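Colleague: Pasting a predicted model and its sequence here:
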Amino acid sequence: MELELNKVYHGFKLLETKDINEINSTGMVFEHEKSGARLFYLKNDDDNKVFAVSFRTPPEDSTGLPHILEHSVLCGSRKFPLKEPFVELVKGSLNTFLNAFTFPDKTMYPVASTNNKDFLNLMDVYLDAAFYPNIYKYPEIMMQEGWHYEIEDKDSEINYKGVVYNEMKGAFSSPESILFRKISESLFPDTQYGVESGGDPDVIPELTQKQFLNFHKKYYHPSNSYMYLYGDMDIVEKLKFINEEYLKDFDKIDVDSQLLMQNSFDKQKETVIEYPISNNEKEEDKTFLSMNFAVGKATNDELYLAFDILEHLLLETPSSPLKKALIDANIGKDVFGSFEASMLQPMFSIVVKNSNESEKERFKDIVIKTLRGLVEKGIDKKLIEASINIREFQLREADYHGYPKGLIYGMKSMDSWLYDENPWIHLTYEDTLKKIKSALETNYFEELIDKYILKNNHSSVLIVKPAKGLAEKKEADIKKKLQEFKQKLSKEEIEELVKNTLKLKERQTTADSPEDLKKIPLLAIEDIEPNAKELPLVEKEEQGIKVLHHPVFTNGISYINMYFGTEGVREEFIPYISLLTTILGKVSTDNYSYEDLAKEININTGGIRNGAQAYSEKWSDEKLHPKFVVKAKSLVSNMKKLVELLGEIVGHTKFDDHKRLKEIIQETKSRLEMIIFDRGHVFAANHILSYFSPAGKYEDMLGGLTFYNFIVDLENNFESKAKEISENLKHVSEIIFNKNNLLVSVTLEDTDYDEFKKNFDLFYTNLKSNRVSVEAYDFKVEQKNEGLMTSGKVQYVAKAYNFAKLGYSYSGSLQVLKTIANYDYLWNRVRVQGGAYGSFSAFQRNGNMFFTSYRDPNLKETLKVYDGAGEFFKNFDTDDRQMTKYIIGTVSDLDFPLTPSMKGDRAADNYIKKLNYDDIQKERKEILNTKVEHIRKFGDLISDVMKQNFICVLGNEEKITENKNIFNSTINLFE
């Protein structure tokens, strides 16, 4: 039905509508007259529906109150009084997205689902959580999610514990995280952006229960809310539900959530802060230098998009002039930028990593000199065209790496709506792009640089430098502070803290009642499609090469993947395969300098990416089909140029520019360090697989600790190894880029396939055709059980083995076991009771299985939890309703909506792994038919895996040293 302007629908008055052709949607802005709630609906034909309720939540200090509250409101509410309704939804709904986010000035609670009944259930739980949380009944919620004094008996030491407390200890262990968190503080010291909304671990324990509750009372009112709906739905039904179930009970009030603007500085400010490194690390070449600028307001749609493009132009490609100038000056080993626009006053940053404080003045001089030169002499128009094109391609493709696009549109709408402008400002980009494209004939970007950087005093220089002993000093200070605190307490006060600790533990270990569990709405098994979706795949052949064609609607985009077998590469050269993935496209070829090559790629394509993977055959971790993967995309109309560029890169790359190779190796090491800090749980879990699994060993050589050590060695010894590196890269590329190694996967419409067929020769003729011999790998696997030590304040604890080697076979029911392990057993013991931010499990078809934890304050306690999992599952018991919930949650992961490119990728992956539709359907049937007895039988599997005692821990040097008897060896991860 068509809605009419100024008409009221279930309390919601339709104020404005807008056709947003760029995203094939109609935007509608409503106001709920009684409560003052705002609502924005994006109407379209997307069946992946999204809902979010958000609040403007400006923090007043760095206690992390908005972040702790975000966690806490999802811990039970009026209608859903369980301890963790959020977890019950994760393990028992068909959601395609379910989470919550704390930003520097807002808190968002988004959900998504393709099932309408499920979608209404998700909305209900989230709205009840936001407006009627149980935080007023149970102070233990803030203690668990935020922080508390932990003391189990009067003679014990007092410690700080809490999920957010440990999460932020982990965040403040990473120098990159510290840098970006402190940049806004340096630019906006007098506003909400001058404090840490996520929480500074040093300040979190200052938060009181009274402050906590008052913050919710003040800001979590419909009058301060921003509701968002997206997708193909009966909007009147949704408005009726929101009104009748929630908003009709509220009256409009004035909520003072005003966001403050920082007054501009008279001159650039400079700040130096320290971050911890371990005593064994060197301090040289470990400093971050950054120059940062406040850039207008987020509601300026043109500036918002133009600066995003400018940041890419200046700092994100091999031809970026500012990046190139800083790298050429040898100030640091990695250069990157950031444009953060999800705040009232966006900020632009230029960062040099792995530098030294002594380079500060030279850094500033080169930035200013380079930018001034660009303003005076003009920016290369091809570079401008390239950066505009790549951003335009991304806008039109709307592929957000697995996130529902409706969620991303909702986030973009908040970048104007929160600041009292229309929510579609950043969604209607066509006219804005036209203005920006004037840069191809004018000094558009030069004028931006001059006004917002060179002549902008609202700027900071932030230096983040290493300091040995800082982490140890901080821990010692905390220990002393807590000891002194305890000494000042009376006997009665200590008893009160013990009582509170035990009361919290009792709440954490007491199961929800069956009556409360039944209050969470639940789908039936009959609501689930019994058959797996078939992925489109048609086998074809061109020039004797196998081509997998995936005919799906792609909106005029072609996705071309080239899978080159790497079985011909000798074992000692495997790390060079991964290095080759980072080199190709970033060094010169016979016909292009690397700068010109980058421009041609960005002008004519949507990007070319390289990767390497050791695909293991479906039931075995020993039968490998390792591939070098080239993924490329362009408009079908640009396919000829795309294929030409692919041929140029794989057939004509030059590996003799030693200066450029060194730059890329240094950058690769830098990016690996960031990944290790940011995704330590994945790093530890992947590395432990190398102890026993040939597939894990191969992957470790491609991107794990083995590869990291390889890169460190190349960087440290580059001058003596430069010629050898060049020769090895050339040698490996000649083995890989051979017609006899190639499998092609193309995702595009049937009518466009001939365009690929016509142009394939342009790529094919660049490949070698000699016969390639296959290597017989004999990987030396051994039980290393390493403690990988860093200056971080938390641990990432992994334990693993291959259950197939113990005689067990894979079943789809293992995926249900994974759901129960992740959201019952591990969640309750490692996260809720242990205080870690998260803990995860995996059960793979090839038999590899692991448990791993994320930002974990514990070590041996977590290993003990893992060891107890077998007994838990041997005695596992639950009712049919709970089993249905676990099954639905498991299917939710299987049925995540796939973009066209994801369909092609997954179909090709399955083909390489020899995984057919019957295998996938069998797994689905086993999932749908899982019973309690299946789960119990897996108890022996888990016990036997844990008894193998394969352990890897990445974490705090002191913690690992304290527990060194657990490990075969302890290693300082960083130099």
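Modeller: Ah, there it is.
Colleague: C-alpha only now, for contacts and for neighbours.
Modeller: OK.
Colleague: Give me the residues contacting the helix or strand where E447 lies.
Modeller: In the assignment (DSSP states H and E), E447 maps to helix 444-449. Here helix 444-449 makes contact (Cα atoms under 8 Å, 6 or more residues apart in numbering) with 310, 371, 374-375, 378-379, 436, 438-439.
Colleague: Kindly recompute the last result at 7 Å.
Modeller: Defining contact as Cα atoms under 7 Å, 6 or more residues apart in numbering, one finds that helix 444-449 is touched by 374-375, 378, 438-439.
Colleague: Over to stretch 606-625?
Modeller: Counting by Cα under 7 Å, 6+ apart, residues outside stretch 606-625 touching it are 390, 393, 565, 578, 581, 601, 626-634, 693-695, 698-699, 702, 845-847, 913-915.
Colleague: and with 8 Å instead?
Modeller: 390, 393-394, 565-567, 577-578, 581-582, 584-585, 601, 626-635, 693-696, 698-699, 702, 810, 845-848, 909, 912-915.
Colleague: now stretch 401-409
Modeller: Counting by Cα under 8 Å, 6+ apart, 48-50, 96-97, 110, 112, 230-231, 398-400, 427, 898-899 sit against stretch 401-409.
Colleague: ok, 10 Å please
Modeller: 23, 42, 46, 48-52, 96-97, 110-113, 228-231, 398-400, 411-415, 423-424, 426-427, 896-899, 902 (Cα atoms under 10 Å, 6 or more residues apart in numbering).
Colleague: What about the residues you listed, which are in helices?
Modeller: Among the contacts of stretch 401-409, DSSP state H puts 411-415, 902 in helices.
Colleague: how distant is the longest helix seen in the chain from the center of its chain?
Modeller: When the chain is parsed with DSSP H, its longest helix is helix 658-678. Relative to its chain's centre, helix 658-678 lies at 19 Å (Cα atoms, centre = their mean, to the nearest Å).
Colleague: putting a second one here so we can go through both:
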Amino acid sequence: MSHPAFTLVRQARIPSLNIVVEEYRHLVTNARHLHLVAEDNNNAFLVAFLTVPQDSTGVAHILEHTTLCGSRHYPVRDPFFMMIRRSLNTFMNAFTSSDWTAYPFASQNTKDFNNLLRVYLDAVFFPNLNELDFAQEGHRLEFEKPDDPTTPLVYKGVVFNEMKGAMSSPIQRLLQTVHSHLFPTITYHYNSGGDPHEIPKLTHAQLRAFHASHYHPTNAILMTYGDRPAAEHQQLFEECALQYFQALQLDLKVPDEQRYDSPQQVLTYYPVEPQEAVKNKTHIVLAWLLGRSTDLQAMMNASLLAGVLLNHSASPLRHVLETTSLGTAPSPLCGLDDNTREASFMCGLEGSNLEQADEVETMILQVLEMVAAQGIPPDQVESVLHQIELSQREITGDHFPYGLHLLVNALSPMIHGGDPVAFLDVDPVLVTLRENCQDPSFISNLIRNSLLDNPHRVRVVMTPDPHLAGQQLAAEQAQLAALQANLSAEEKNQIMAQTVALQTRQQQQDDPELLPKVGLADVPDDLKIAEGNEQLITNQLPVTWFTQGTNGMVYQNIVIELPQLEEDLVEILPLFCDCLTEVGCGNKNYLEMAAWQAAVTGGIHARISMRSSISDLQTVKIVFSLFGKALARNQQALANLLQTTLDQARFDELPRLRELIAQLRVDSENSITGRGHHLVMTAASSKINPVGYLNHRWHGLAGLQALKKLDKCLENEEELAQFTTRLERIRTQLQMAPRQWVVVSEAEQQAVIANSLAQLNTTPPVATEPTWFQPAPIYDTVKQAWSTHTQINFCAKVYPTVPVGHDDAPVLMVLADFLRNGYLHRALREQGGAYGGGANYDGSTGSFRLYSYRDPRLMDTLTDFDQALVWLQNTPHEPRSLEEAILGVIARIDRPGSPAGEAISSFFNNLHGRTPTQRREFRRQILQVQIADLTRVAATYLLEQTANIAVLSDTKTLAQLPDKVGLEYHML
């Protein structure tokens, strides 16, 4: 039954996803509602609008931010972040895509869900769009000293700084350049997030006009998922928003792009630090515009095409891109991009040189000609079809709720007039695709029609320029100086008045009771934890079984506690994990192993799990695991593959190892500005205990520094041979250590899986009782500054505290949310202009960490970290603030994951002493925290003499730091 204001358009069951799709239309406004009925109490909502900016001022992105700054029924300055604190949500956010803007959330609590729904609907349809909020979130002018008009003008604004950070990433810059030329005349030509050089051109009036023309129910798609009926949601849709609107004739659409009649070539540049070498740092990408992404059959064909060319190292195009001497690694842009109304296919190289562009293009086209002429072996085609089937069946949800995952999958086609049901239920099209693949010429024709004979092709060459950053900064400063030179006295006073008005607005204390809330009384009594069943199978192999609803998937892990390793092996342990599943095994080379993996699994991987004891930060357990997933019919093949990989991996294909290390270095460098806040927190935690030290050494800035050094060394054949010997030694040590298995599946699969495991070769006998690896204790302080190319900063200040089993650990976790909510969010984001910032407690390093992300400031941020602690001790605090902090912690602890993810997480938690009993007691203690506890633990542990600092910035900014800061300088 639907609400009377809606009519049911159609209903369809999708057996492979265990959902029913219901599509409705609002009778008055023509708003569309897509509801996915599922037996899942993690209900999800999303409202989205087609947004088609015609410039790069970031209007859609800034509107997304400003929409959430107060509305008709909730006239508070910051309802979004205030609701995060008054909610048990499992997800809350907002997204700006290239052609749509969406506002999603999820919650397991009905009251909470309805609260959030009311706030979101009011926000998007009736926002205040206050001019001061636009200044805060978008852009504004201020004087360097706010009350001194003789000091230089500067640009400020959250989105302005966010996009400065985003465009510091070479890959983000490359993708934007490709899009701007692949789509020369329509909305994708522009940077929907905003180009920092264009953002200051946007006016508040233009922002309001964009909302009026785009955020109307006639242009809205309302989407819901879960176990609540559609009519309940529709009642609130009507009550909170839709009843106030009539249908409009909106001329919003994305037209077909005009086609080139010949391939285009583009040369562009990206900034690097002045001291950086520029050789082997050019990106070369070819991109083709394909058909409409709303055509499911065409998109499945394109997915197949991308898969057979690029799926794994044995795929013909990826193989050439990985092995050519013309570059270091395949471009991260390689593959199908169906996120625009017309899809595109991209491939190319990074780590090349400008003068090699013609050779790279010729090489790619020759591979395509060869494949078109020779075709693809049927087993490789079947492997790609298998991957498509597997991705359709898997229930995800560890990082993004599964319901929202399905809604987003349906959103893009639906917003452009496609069939959302078809895009959710791909099985019928997959059947057709299998039938088409019986034609030997099918793949060849796809390559010719989509690529070789398609003139709408763009070659983008993006090469480094060590002078570009300085030129761009000088241009910005010259622009600001020219603006300042032409300011009248009245205009200067207006800028200063706006600064004061914004500061006043940021300091105002809104009445939180204007917003709905849940309280501690709404917190569930118990914590849901997946429980495993341990048993030995016939060959005395220990196995832990988890029975979960996995929709026909099987997950298997081989787990080994790390034996004692020599120091030279510890140093490269993460690289061993990265290489293990990418090399040959036994009599198979790495290409044959890649093909085997793709044919029977959704991928296998190796990793290290490391945590400190719950009672002693210097005692650490480190565990190696090799894991994979497969359809149930391939469970035996998965087990055989995992065991073969562990026992027979060989590291004698030296060119392959050389390629892998080079690719890992490039990937790590590309990710710096995306995870800069994690990197500085890891650096600042690196001398608190062995976990912090090894994390920094393996996965942090020190690890990247070491990886770059190793990559250079491996150019020497003798060094490469020594490196392979070290990898072999690690494999041998692990092979001889006792192992156990972890299996996650549906109950009916367990007997079959047990029989398969029983048929495996038994674990090799251990000659002596193994000695487990235990790193040396470490306790020191860190004061570090790291330099890289970035237009923005990342800061961290970290204090050593207590292990997770200590009674003060729950208090510290609540304190982190309390400081973020009460002080850091306002100081760092609203006033400081950082895209993000806050605090957290990390139980494995026993550290309390204050951090900022994409931050225009550095020294002032470090001062704000200190002032947060002063504020804590000197300000009277309301019980409401404590309750909000506790709710935030509980919401994170209770957040559900995927069925497999919850089981595997439970196993490793238990292995590291975080038993269900311990975790439930920790949660119970969180609910008992008092404000006096917060001030006590801060005074006890957050001491200046024990503080650790790490920052990441560019060379010029770091050179301006005062000597008194005392930071030790490191260059990446």
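Modeller: The structure has been received and is ready for your questions. In this text the structure is predicted, and so the values were computed from the model without any measurement.
Colleague: What lines up with D99 of structure 2 in structure 1?
Modeller: D99 of structure 2 maps onto D105 in structure 1, with residues paired by TM-score structural alignment.
Colleague: Could you double-check that that match lies in contact with S184?
Modeller: No - between D105 of structure 1 and S184 there is no contact under Cα atoms under 10 Å: 11.9 Å.
Colleague: picking up where we left off before, which among the contacts of stretch 606-625 of structure 1 count as buried?
Modeller: 390, 393, 565-567, 577-578, 581-582, 584-585, 601, 626-635, 693-696, 698-699, 702, 810, 845-848, 912-913, 915 (16 or more other Cα atoms under 10 Å).
Colleague: Could you pull out the strands in the stretch 1-150 of structure 1 for me?
Modeller: Along the stretch 1-150 of structure 1, counting by DSSP state E, counting those that start in this stretch, strands occupy 8-9, 12-20, 25-32, 38-43, 49-56, 95-98, 101-102, 106-113, 148-150.
Colleague: Mean distance between the longest one and structure 2 after superposition?
Modeller: Read that as strand 12-20 of structure 1. Compared with structure 2 after fitting, strand 12-20 of structure 1 has a mean deviation of 2.1 Å; criterion: mean Cα distance after the TM-score superposition for structure 1.
Colleague: Give me the helices and strands touching that strand, please.
Modeller: The contact analysis (3 or more Cα pairs under 10 Å, 6 or more residues apart in numbering; DSSP states H and E) places strand 12-20 of structure 1 against strand 25-32, strand 38-43, helix 235-245.
Colleague: Next, the distance between the ends of stretch 732-750 of structure 2.
Modeller: 30 Å (Cα to Cα, to the nearest Å).
Colleague: buried residues in it?
Modeller: 734-746, 749-750.
Colleague: what do you get for stretch 134-153 of structure 2?
Modeller: 134-143, 146-147, 149, 153.
Colleague: Show me where the stretch 551-700 of structure 1 has its helices.
Modeller: Assigned by DSSP state H, counting those that start in this stretch, the helices in the stretch 551-700 of structure 1 fall at 574-583, 594-604, 639-652, 658-678, 680-689, 694-703.
Colleague: so the second one versus helix 658-678, what angle?
Modeller: If I follow you right, that is helix 594-604 of structure 1. 60 degrees (axes from the mean of the first three to the mean of the last three Cα atoms, to 10 degrees).
Colleague: Where does helix 594-604 of structure 1 end up in structure 2?
Modeller: With TM-score structural alignment as the criterion, helix 594-604 of structure 1 aligns to 590-600.
Colleague: Now the matching stretch on structure 1. Mean distance?
Modeller: Using mean Cα distance after the TM-score superposition for structure 1, the mean distance for stretch 590-600 of structure 2 is 1.3 Å.
Colleague: Could you point out the residues of structure 2 onto which the longest strand along structure 1 aligns?
Modeller: Counting by DSSP state E, the longest strand found in structure 1 is strand 624-635. Strand 624-635 of structure 1 corresponds to residues 620-631 in structure 2, going by TM-score structural alignment.
Colleague: so what's the equivalent of L326 of structure 1 over in structure 2 closest to, chain neighbours aside?
Modeller: The alignment partner of L326 of structure 1 in structure 2, by TM-score structural alignment, is L321. Closest residue to L321 of structure 2 apart from its sequence neighbours, by Cα to Cα, 6 or more residues apart in numbering: P330 at 5.3 Å.
Colleague: so who does the aligned residue in structure 1 for that neighbour touch?
Modeller: Matched by TM-score structural alignment, P330 of structure 2 corresponds to V335 in structure 1. By Cα under 10 Å, 6+ apart, the contact list for V335 of structure 1 reads 288-290, 315-316, 322-327, 350-354, 667, 670.
Colleague: what about the nearest residue to T323 of structure 2 once chain neighbours are set aside, how many neighbours?
Modeller: Of all residues not flanking T323 of structure 2 in the chain, E659 sits nearest, at 7.0 Å (Cα to Cα, 6+ apart). Neighbourhood size, E659 of structure 2 [other Cα atoms under 10 Å]: 17.
Colleague: Quick one: residues contacting the aligned partner of R570 of structure 1 in structure 2.
Modeller: Using TM-score structural alignment as the criterion, R570 of structure 1 maps onto E566 of structure 2. Residues in contact with E566 of structure 2 (Cα under 10 Å, 6+ apart) are 726, 729-730, 773.
Colleague: Could you turn the buried ones of the residues you listed into a ChimeraX selection?
Modeller: This is how ChimeraX selects the buried members of the contacts of E566 of structure 2, with burial counted by 16+ other Cα under 10 Å:
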select :726,730,773
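Colleague: wait, which of the contacts of E566 of structure 2 is closest to Q11 of structure 2?
Modeller: I730 (55.5 Å; Cα to Cα).
Colleague: Please give the element, helix or strand, for that closest one.
Modeller: Counting by DSSP H and E, I730 of structure 2 is part of helix 717-735.
Colleague: Show me what that helix packs onto, helices and strands only.
Modeller: So helix 717-735 of structure 2, by 3+ Cα pairs under 10 Å, 6+ apart, packs with strand 553-561, helix 567-570, helix 573-580, helix 635-648, helix 654-670, helix 701-713.
Colleague: Give me the mean deviation of the next helix or strand after it from structure 1.
Modeller: Next helix or strand after helix 717-735 of structure 2 toward the C-terminus (DSSP H and E): strand 740-745. Strand 740-745 of structure 2, aligned to structure 1 and superposed, deviates on average by 2.2 Å (mean Cα distance after the TM-score superposition for structure 1).
Colleague: Now do strand 740-745 of structure 2: which range of structure 1 does it align onto?
Modeller: The aligned range for strand 740-745 of structure 2 is 743-748, by TM-score structural alignment.
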